[in-house]
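Student: Got a predicted structure here, sequence first:
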Amino acid sequence: MKKNIIVKKNSVTYQIPPQNVVYMEKDLRRIVIHLSGMASSELVVYGSFHDLIPNLDERFLYCHRSYIINMDEIIIMSHNQILLSSNEGIYFGKDTYRKAQKTFEEYMQRKRKEFS
């Protein structure tokens, strides 16, 4: 069982099921968590990816200094963009693409083995 992602906003603690996170976006000192399957499509918290990353499972790809993506939500990965199930595109450079593509392919191979 995958553990929930725990974040705090003001004095409220949120437990977010990882499968409900489409991606996370860093904006200055804020983290915008883009959600699916929940009443609110975004949750904005203050913090850093540095504090959040150790609590994420293998489905999350830190593909750019500003983005962490749930690889289960990836529809298409091209040389400079990832298209997500939410129809949002994440753009990045060529060097980032190579690393992201390798990580994504390894993740998909592990998932295929789990279901075989």
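Tutor: The structure has been received and is ready for your questions.

Student: contacts and neighbour counts: CA atoms only from here.
Tutor: Fine.

Student: so is Glu105 in a helix, a strand, or just coil?
Tutor: helix (DSSP: H, G, I helix; E, B strand; the rest coil).

Student: Can you tell me how far it is from Val45?
Tutor: For Glu105, the distance to Val45 (CA to CA, to the nearest Å) stands at 30 Å.

Student: which one of the two has more residues nearby?
Tutor: Remark: of Glu105 and Val45, Val45 carries more neighbours, 16 against 12, as counted by other CA atoms under 10 Å.

Student: ok, the more buried one to Ser78 distance?
Tutor: 30 Å.

Student: where do the strands sit along this structure?
Tutor: Secondary structure of the chain by DSSP state E: the strands cover 5-9, 12-16, 21-27, 30-35, 42-46, 60-64, 67-70, 74-77, 81-84, 89-91.

Student: Could you dump the ones you listed into a markdown table and include distance to Ile53?
Tutor: A markdown table is the format used below for those (distance: least, CA to CA, whole Å):
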| stretch | distance to Ile53 |
| --- | --- |
| strand 5-9 | 10 |
| strand 12-16 | 14 |
| strand 21-27 | 11 |
| strand 30-35 | 12 |
| strand 42-46 | 14 |
| strand 60-64 | 8 |
| strand 67-70 | 9 |
| strand 74-77 | 19 |
| strand 81-84 | 20 |
| strand 89-91 | 19 |
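
Student: let's bring in a second model and compare:
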Amino acid sequence: MEVHTTDMEDIIESYATMDELEGQLGDRFYRCHRGYLVNMAHIVRYDADSIFLSSGEKVYLTRKKHNEFVKAYMWYLQNGGVSCV
């Protein structure tokens, strides 16, 4: 698995599974697709099927997870999370 940093300069390789990584990272990260965990502090905006990050990357958001994501992101923002917006 590859971990991309916000400046897109560093790519870190990890041999942890997505489930393991998700458990270690906690509520600041959201699993929007089976292959993506996003840092909620770097979300610029989202729409029905995508999350746009401060790095310029667009990450796919499954339809099944859209409502869950919105709830998680709103909870994050209401509980002291910082957004890039």
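Tutor: Happy to help now that I have it. Quick caveat, the model's predicted, so the values are computed rather than measured.

Student: what sits against the residue nearest the centre of structure 1?
Tutor: For structure 1, the residue nearest the mean C-alpha position is Ile69 (2.5 Å; CA atoms, centre = their mean). The neighbours of Ile69 of structure 1, taking CA atoms under 8 Å, 6 or more residues apart in numbering as the test, are 22-24, 60-63.

Student: What residue in structure 2 is paired with it?
Tutor: Aligning on TM-score structural alignment places Ile69 of structure 1 opposite Val38 in structure 2.

Student: again with Leu56 of structure 1
Tutor: Per TM-score structural alignment, Leu56 of structure 1 is aligned with Leu25.

Student: ok, now Ile82 of structure 1?
Tutor: Using TM-score structural alignment, Ile82 of structure 1 pairs with Ile51 in structure 2.

Student: need the contact list for that match.
Tutor: Counting by CA under 8 Å, 6+ apart, Ile51 of structure 2 has contacts 43-45, 58-61.

Student: let's see 10 Å
Tutor: Applying CA atoms under 10 Å, 6 or more residues apart in numbering, we find Ile51 of structure 2 in contact with 32, 38, 40, 42-45, 57-61, 69.

Student: Could you identify the buried members of those residues?
Tutor: For the contacts of Ile51 of structure 2, a burial check counting by 16 or more other CA atoms under 10 Å picks out 32, 38, 40, 42-43, 59-61, 69.

Student: how long is stretch 14-29 of structure 2 end to end?
Tutor: Start-to-end, stretch 14-29 of structure 2 (CA to CA) is 16 Å.

Student: how far is it from where the chain is centred?
Tutor: 11 Å (CA atoms, centre = their mean, to the nearest Å).

Student: List the buried residues for that stretch?
Tutor: In stretch 14-29 of structure 2, counting by 16+ other CA under 10 Å, buried: 18, 22, 27-29.

Student: Show only the entries of the residues you listed found in helices.
Tutor: 18, 22 (DSSP state H).

Student: Among the buried residues of stretch 14-29 of structure 2, which one sits closest to Thr6 of structure 2?
Tutor: Nearest to Thr6 of structure 2 out of the buried residues of stretch 14-29 of structure 2 is Phe29 (CA to CA; 13.8 Å).
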